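**Student:** starting from these lines, generate the structure:
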Amino acid sequence: MTTEVRSLREFKMPDVGEGLTEAEILSWYVKPGDTVTDGQVVCEVETAKAAVELPIPFNGVVERLFFPEGATVDVGTVIISVAVAGEAGAAPATATAPAVEAPADEAEPERREVLVGYGPRTGVTQRRARRTTTTKTVAAPKPAPAAPAAPVAPAPAAPAPVAEAPVGERPLAKPPVRKLAKDLGVDLRAVTPTGPAGVITREDVHAHAAALAAPAVEPVEAAAAPTAAVVEAPVPVPGAGDVRVPIKGVRRATAQAMVASAFTAPHVTEFVQVDVTRTMKFVRRLKESGELGRDVRVSPLLLVAKALLTAIKRHPEINAQWDEAAQEIVIKGQVNLGIAAATPRGLIVPNIKDAGSRTLSGLAVALGELVETARQGKTSPADMQGGTVTITNVGVFGVDTGTPILNPGEAAILAFGAVRELPWVHKGKVVPRQVTTLALSFDHRLVDGELGSKVLADVAALLEHPKRLITWG
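**Tutor:** Here you go, the predicted structure:
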């Protein structure tokens, strides 16, 4: 009789982005006893930059899940073990771990290997408290450090707890929709799906949350101000007490970056009001004619982006970076144009690589793809790295202007305010015109007032007379 031989393979939390040291497990797609194959996605994690799905690199049967959903895990820490057949022809081993997630109460005593250049981490990985969203309760208290992998217990007597179905019996929904449901306190098993093949959509979750009188998170606009990111926590209800919002993931990274930027780079902001009547007519003409493509989304933001890129071509010194170690100003060879976008996970700033070399049509396509990817919560870490200059569209919120904070490592950021019909002197007469306010913040270490003023004045002139986009470009 052939004796079955098996061995355990462990899969560790990889470094899914440059320099990241931890990630939060959002969803498990497998449970102990499930058979997995090389390349199969087993979980979704959220880093400080994006949500990422992790594939397993070998075949076998899931033996154990070391952490529950909601746990924050250091890079290099084992998150799942798989029983792998040890000899040819042997059947995969039957998992002996319980079907319910039961992470160990103690940290692994042996030295743990880590990935991508990180040394071994000492101490215990602490699991952050999971959030149960209701209209009256606050976040669950933080668990004791000595129990990093304890099972998550739902808050008792909560009006709208996040009650997840057992793995393998979950309703069909994409990871961003599951995350949205968690944030709104919606049980996906109670939601009526309207998507194809019975898939639950974002709209289904919002509709169910509204029916329960729970606060909802609206879809992200094309771009948002750094200080106006969509809040993923519940909206406070008058008289219901305090609401605590855990600072983690994208929100924590944004806060740290903004503080570092504000207290490192000396900010200067300049403002200008612009008559954009001709630009708005140009946008309407492009929409009606379809000359940029039938499926291409055309908006005023597109022409603002093109105007800024044209101004940078005339004044490349503003597309620069301060190198503190070398005490040098690095003028970048290409413009990676960032667009600040509010998402349910917080503010992100993905960028269009080498945007300065794109035609108006190519820029429109890239901008549309960037916005759609951000709305779906699928922006990759690579898309948020290497930005050189940013636009934040505060106008979508009806805001006239602001003093935007620089994205770390960049020399300038342009705020595009709301377009309003205002009395304006045009050809010697006071007439109603479409007017907006632009604000340009820049790092005064490498951009002086003259350079900043020239760039802002060029953007204003191009938006006032959009035909110059062709002659100046």
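
**Student:** please make it C-alpha for all contacts and neighbour counts, starting now.
**Tutor:** Fine.

**Student:** list the buried ones in the longest strand along the chain?
**Tutor:** Counting residues, the longest strand found in the chain (DSSP state E) is strand 429-443. Judged by neighbour count (16 or more other Cα atoms under 10 Å), strand 429-443 contains these buried residues: 433-443.

**Student:** what's the answer for stretch 53-62, then?
**Tutor:** Within stretch 53-62, judged by 16+ other Cα under 10 Å, the buried ones are 53-56, 58-62.

**Student:** that older thread, next SSE downstream of the longest strand of the chain?
**Tutor:** Per DSSP states H and E, the first helix or strand lying C-terminal to strand 429-443 is helix 449-464.

**Student:** next, the second sequence, to be compared with the first:
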Amino acid sequence: MAETVIREFRLPDLGEGLTESEIVAWRVSPGDTVSLNQVIAEVETAKAVVELPSPYSGRVARLLAEPGTIVAVGTPIVAFEVAAEAARLTAGGSQGAAKPKREPNLVGYGAAIEDTGRPARKTRAWAASRPAPGEPGGTEQAHAPEPEAALEPEGAPEPRAAERPRSTPPVRKLAKDLGIDLESLTGTGTHGLITRDDVLAAAGTPDVGAEAAQEAAGVVRPSPGERETRTPIKGVRKLTAAAMVASAFTAPHASEFLTVDVTASMELLARLRENRAYSGLKVTPLTLVAKAVLVALRRNPSLNSHWDEAAQEIVQYHYVNLGIAAATPRGLVVPNVKDAQDLTLPELAEAIAGLAQNARDGRPTPEELSGGTISITNIGVFGIDAGTPILNPGEAAIVAMGQVRRLPWEFHGEVALREVMTLSLSFDHRLVDGEQASRFLADLGAILADPGLVITMV
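**Tutor:** Purely as a prediction, here's the structure:
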């Protein structure tokens, strides 16, 4: 029998410098045989649920952390029994010049594939992109592969045994609660994603499914006679709370409001929805507001900046990573559209819809949740007219769009029923003066009141 040794795998830093993560669920059990980069666990950081790949090929010896446990980065979470010869090769090689030790590192995760003499390729882009060695901010440690797939040699067979139906942790939990086998379902979501509706349809019991879905989302139901419920502060809620406190007590907030007749924008929206070029796209008032924000920023760039306290510098961004606030069962998240300034309206609509779907499914990537430069929050979907949103940390401004209401309004010297929206703007008064904020908000309102004005602004 081949000699084996025990190798422990420590919880890695999954990106963004996070110090701890929660073990959501194990996808393996002691005694299971696993292959390199097979998904072994679902781990929830303060930003997203990610899948953790195995750093070894071998057998699972012990699970060192129970589901629901919050584990500090660097803590052993699983032990593998691996072939001693493979372990020696990993540690340094048995012949010739010693090779550098190649074990899982704590910046990113996953193991590097042994050198085969062939160029490597990525099967999927790692969600939290990192600088390569030698680039600014890079390290000499291995580039972190994405949780679902690592760098594989060109021509290597796809790891079919490690694959599973594509779904999200809440959906998998719902399916488990309802006794639905995901292998038997065909996903109707983007790229074949199995959605909550797919599971409920297979169960044929929507009322029970709704309750299970709430449980999967972490909704706590009180027991009969229970007078209070205590829930640990963790995950997204914990991160959001800390970020909002830091923002509120660091950046001097100021707010302005503008109520606008957006009838012309709503008429444009109706025409776009009938346009064949927009067939299949979800074009909403948020889409138009997002595009208007991008145009207004060209004339008022100070709202797309950052106060670097440590360096005592103002960082002016020449790109826009547009954050879209989303309320999810896990709490508030603000994923952002990268380089939104370069997108056409259809591309922007598609990008926003994708972010929203990822947020609802509980699978926004760390990359989507970091690096924002300015944000929009749509409080109108809740029937609210205006508010004073708190800045997303590190950003100079946030726009809140209220509901579109049909109100009596002055129009061409007469009173008429018009579509009206209130825009709210909160800004960091260290970076943005009242005049600059007012000009930005006025430009934003002018675009939404008469979209044709865009050609005079770009």
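
**Student:** hang on, the earlier thing: narrow the buried residues of stretch 53-62 of the first structure to those in strands?
**Tutor:** Using DSSP E, the buried residues of stretch 53-62 of the first structure in strands are 53-55, 60-62.

**Student:** and these, which is closest to Ala181 of the first structure?
**Tutor:** Ala181 of the first structure lies nearest to Glu53 out of those, by Cα to Cα, at 18.0 Å.

**Student:** map that closest one onto the second structure.
**Tutor:** In the second structure, the residue matched to Glu53 of the first structure (TM-score structural alignment) is Glu51.

**Student:** repeat for Leu462 of the first structure
**Tutor:** Match for Leu462 of the first structure (TM-score structural alignment): Ile447.

**Student:** now distance to Glu22 of the first structure too, for the buried residues of strand 429-443 of the first structure, in JSON lines please.
**Tutor:** Converted to JSON lines, those look like this (distance: Cα to Cα, whole Å):
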{"residue": "Arg433", "distance to Glu22 of the first structure": "51"}
{"residue": "Gln434", "distance to Glu22 of the first structure": "47"}
{"residue": "Val435", "distance to Glu22 of the first structure": "46"}
{"residue": "Thr436", "distance to Glu22 of the first structure": "42"}
{"residue": "Thr437", "distance to Glu22 of the first structure": "40"}
{"residue": "Leu438", "distance to Glu22 of the first structure": "38"}
{"residue": "Ala439", "distance to Glu22 of the first structure": "36"}
{"residue": "Leu440", "distance to Glu22 of the first structure": "34"}
{"residue": "Ser441", "distance to Glu22 of the first structure": "32"}
{"residue": "Phe442", "distance to Glu22 of the first structure": "32"}
{"residue": "Asp443", "distance to Glu22 of the first structure": "31"}
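
**Student:** which one among those gets closest to Ala207 of the first structure?
**Tutor:** Thr436 (35.0 Å).

**Student:** residue in the second structure matching the closest one?
**Tutor:** That one, Thr436 of the first structure, aligns with Met421 by TM-score structural alignment.

**Student:** one more: Phe263 of the first structure?
**Tutor:** In the second structure, Phe263 of the first structure lands on Phe249 (TM-score structural alignment).

**Student:** quickly find the element holding that match.
**Tutor:** Using DSSP H and E, Phe249 of the second structure falls in helix 235-250.

**Student:** what's in contact with that helix?
**Tutor:** 22, 44-48, 330-333, 390-394 (Cα atoms under 8 Å, 6 or more residues apart in numbering).

**Student:** who wins on neighbours among those?
**Tutor:** Lys47 (31 neighbours; other Cα atoms under 10 Å).

**Student:** now do the contacts for that one.
**Tutor:** 235-236, 239, 333, 364-366, 369.

**Student:** which one of the residues you listed is nearest Pro285 of the second structure?
**Tutor:** Each of these was scored against Pro285 of the second structure by Cα to Cα, and Val333 proved nearest at 20.0 Å.

**Student:** which ones are touching that closest one?
**Tutor:** Val333 of the second structure touches 47, 236, 240, 325-327, 359, 369, counting by Cα under 8 Å, 6+ apart.

**Student:** of all pairs in these, which one spans the longest distance?
**Tutor:** Across those (Cα to Cα), the longest gap, 14.7 Å, separates Thr240 and Ala359.

**Student:** what's the distance between the equivalent of Gly241 of the first structure over in the second structure and Arg221 of the second structure?
**Tutor:** Alignment note (TM-score structural alignment): Gly241 of the first structure maps to Arg227 of the second structure. Counting by Cα to Cα, to the nearest Å, the separation of Arg227 of the second structure from Arg221 of the second structure is 12 Å.

**Student:** try Val337 of the second structure
**Tutor:** When Val337 of the second structure is compared with Arg221 of the second structure (using Cα to Cα), they lie 35 Å apart.

**Student:** the more surrounded of the two?
**Tutor:** Val337 (24 against 11).

**Student:** so where do the helices sit in the second structure?
**Tutor:** Assigned by DSSP state H, the helices in the second structure fall at 84-91, 169-178, 196-203, 206-216, 235-250, 263-274, 285-299, 345-360, 434-449.

**Student:** would you mark the buried spots in the fifth one?
**Tutor:** So that's helix 235-250 of the second structure. Applying 16+ other Cα under 10 Å to helix 235-250 of the second structure flags 235-237, 239-240, 243, 247 as buried.

**Student:** put together a markdown table for these, with distance to Ala72 of the second structure on each row.
**Tutor:** Listed next are the buried residues of helix 235-250 of the second structure as a markdown table, based on distance: Cα to Cα, whole Å:
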| residue | distance to Ala72 of the second structure |
| --- | --- |
| Gly235 | 13 |
| Val236 | 16 |
| Arg237 | 18 |
| Leu239 | 15 |
| Thr240 | 19 |
| Ala243 | 20 |
| Ser247 | 25 |
